[in-house]
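Engineer: After the sequence you'll find the predicted model.
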Amino acid sequence: MGRLALPKFPIKHPKNKNNKNNNKTTSTHHGKQTMTLRYPALIDGEKGAYGVVFPDLDGVVAMGETIDEALINAEESLRDYAIETERDGATLIEPSALENVTVPSGATLVSVPLIRVAGKPVRANMMLDADVLDFIDTEAARRKMTRTTYVNWMTRRVAQMGG
């Protein structure tokens, strides 16, 4: 297992004043309106040791041995930040627009969605192309997942990439 390290660059926090932000989307599901926030994040590191920091959120960091693992951990760190902030009765910090984030040399700017986990499964009946379903089943088996678990996991990965 490689050494995990935080990113090596200094973080310049963006100013949120007059921040025209496209990092929020709203949708309605079963009559309930929900908002999805996407926070800018910076990835840095080297093979075997990647770190992710959120310029808007002091102390919210994630690490991983691969970029994918670091992003998965970043999504979890962001969710933990939201849970703790709301538990304390505070308001979530507004995410900066990606265009307003300074990207240090050697870092990569990404957008990480705040995906809340309700812990309440909901049935969703879908029609899929037979080849797409075959791919899902093959990948699920390869990863030792159920079809449902794989679709849930895959959807979260697509959302991380900007879906």
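Structural biologist: Cool, got the structure.
Engineer: Please count neighbours and contacts with C-alpha atoms only from this point.
Structural biologist: OK.
Engineer: List the buried residues in the top helix by length along the chain.
Structural biologist: Looking across the chain with DSSP state H, the single longest helix is helix 67-87. Buried residues in helix 67-87, counted by 16 or more other CA atoms under 10 Å: 67, 70-79, 81-82.
Engineer: ok, second structure coming up, stack it against the first:
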Amino acid sequence: MPSRYYPIILENGSEGFHATFPDFPGLTAFGDTKAAVTANAEAGLALHIAGMIEDGDDIPEPSDLDQVPTDPEVVEAGRLLVRGELPGRAVRVNVTFDEALLAAIDAEAKRRDTSRAGFLAAAARREIAQQTGTR
């Protein structure tokens, strides 16, 4: 998978740090520490890029960290680069499920007009986003 490094702008928040992405308006991440917000930002970026690819959107080239203008209304706590992995080829995996759970997954995938793999991938993305505090 090819990697790109995207800038994030860190701000102090009431409960830790908040990160925004100049190249992805609306994408944010949160964390108690700079390390946590950076890890959450990277996880959120991965999900966001995957969603953009699924939607057929173009992935922007990263902005130069030093060329991102400062917002006079934002008190920055720092600027960092986070890695964004562009998805590569699909990889076949072999997993084992309880047969009743697999039947429920298949029924829900059919109801949503998607494949088993598509349903499981979307569920995994939602779970990762929820656990990492990304939007």
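Structural biologist: Noted; the coordinates are in hand. Nothing here was measured: the structure is a model prediction, and the numbers come from that model.
Engineer: ok so, going back, angle of the helix or strand that the longest helix of the first structure is followed by against helix 67-87?
Structural biologist: Sequence order places strand 108-113 as the next helix or strand after helix 67-87 of the first structure, per DSSP states H and E. Using axes from the mean of the first three to the mean of the last three CA atoms, to 10 degrees, the direction of strand 108-113 of the first structure lies 50 degrees away from that of helix 67-87.
Engineer: and the helix or strand that strand 108-113 of the first structure is followed by, what does it pack onto?
Structural biologist: For strand 108-113 of the first structure, the following helix or strand on the C-terminal side (DSSP H and E) is helix 130-142. If contacts are counted by 3 or more CA pairs under 8 Å, 6 or more residues apart in numbering; DSSP states H and E, helix 130-142 of the first structure sits against helix 147-160.
Engineer: what about the helix it packs on, distance to the chain center?
Structural biologist: 12 Å (CA atoms, centre = their mean, to the nearest Å).
Engineer: and the residue in the first structure that N12 of the second structure lines up against, how many neighbours does it have?
Structural biologist: When the first structure is aligned by TM-score structural alignment, N12 of the second structure is paired with G45. Neighbour count for G45 of the first structure, taken as other CA atoms under 10 Å: 22.
Engineer: swap in the one 10 residues further on?
Structural biologist: Here the neighbour count serves as a burial measure; for P55 of the first structure (other CA under 10 Å) it reads 23.
Engineer: hang on, the earlier thing: quick one: the match of N12 of the second structure is in a helix?
Structural biologist: No - applying DSSP: H, G, I helix; E, B strand; the rest coil, one finds G45 of the first structure to be strand, outside a helix.
Engineer: and the longest helix of the first structure, what does it pack onto?
Structural biologist: Using 3+ CA pairs under 8 Å, 6+ apart, helix 67-87 of the first structure sits against strand 49-53, strand 61-64, strand 108-113, helix 147-160.
Engineer: coming back round to it: could you dump the buried residues of helix 67-87 of the first structure into TSV with distance to T25 of the first structure added?
Structural biologist: Shown next, in TSV, are those (distance: CA to CA, whole Å):
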residue	distance to T25 of the first structure
I67	25
A70	24
L71	20
I72	21
N73	22
A74	20
E75	17
E76	20
S77	20
L78	17
R79	17
Y81	19
A82	17
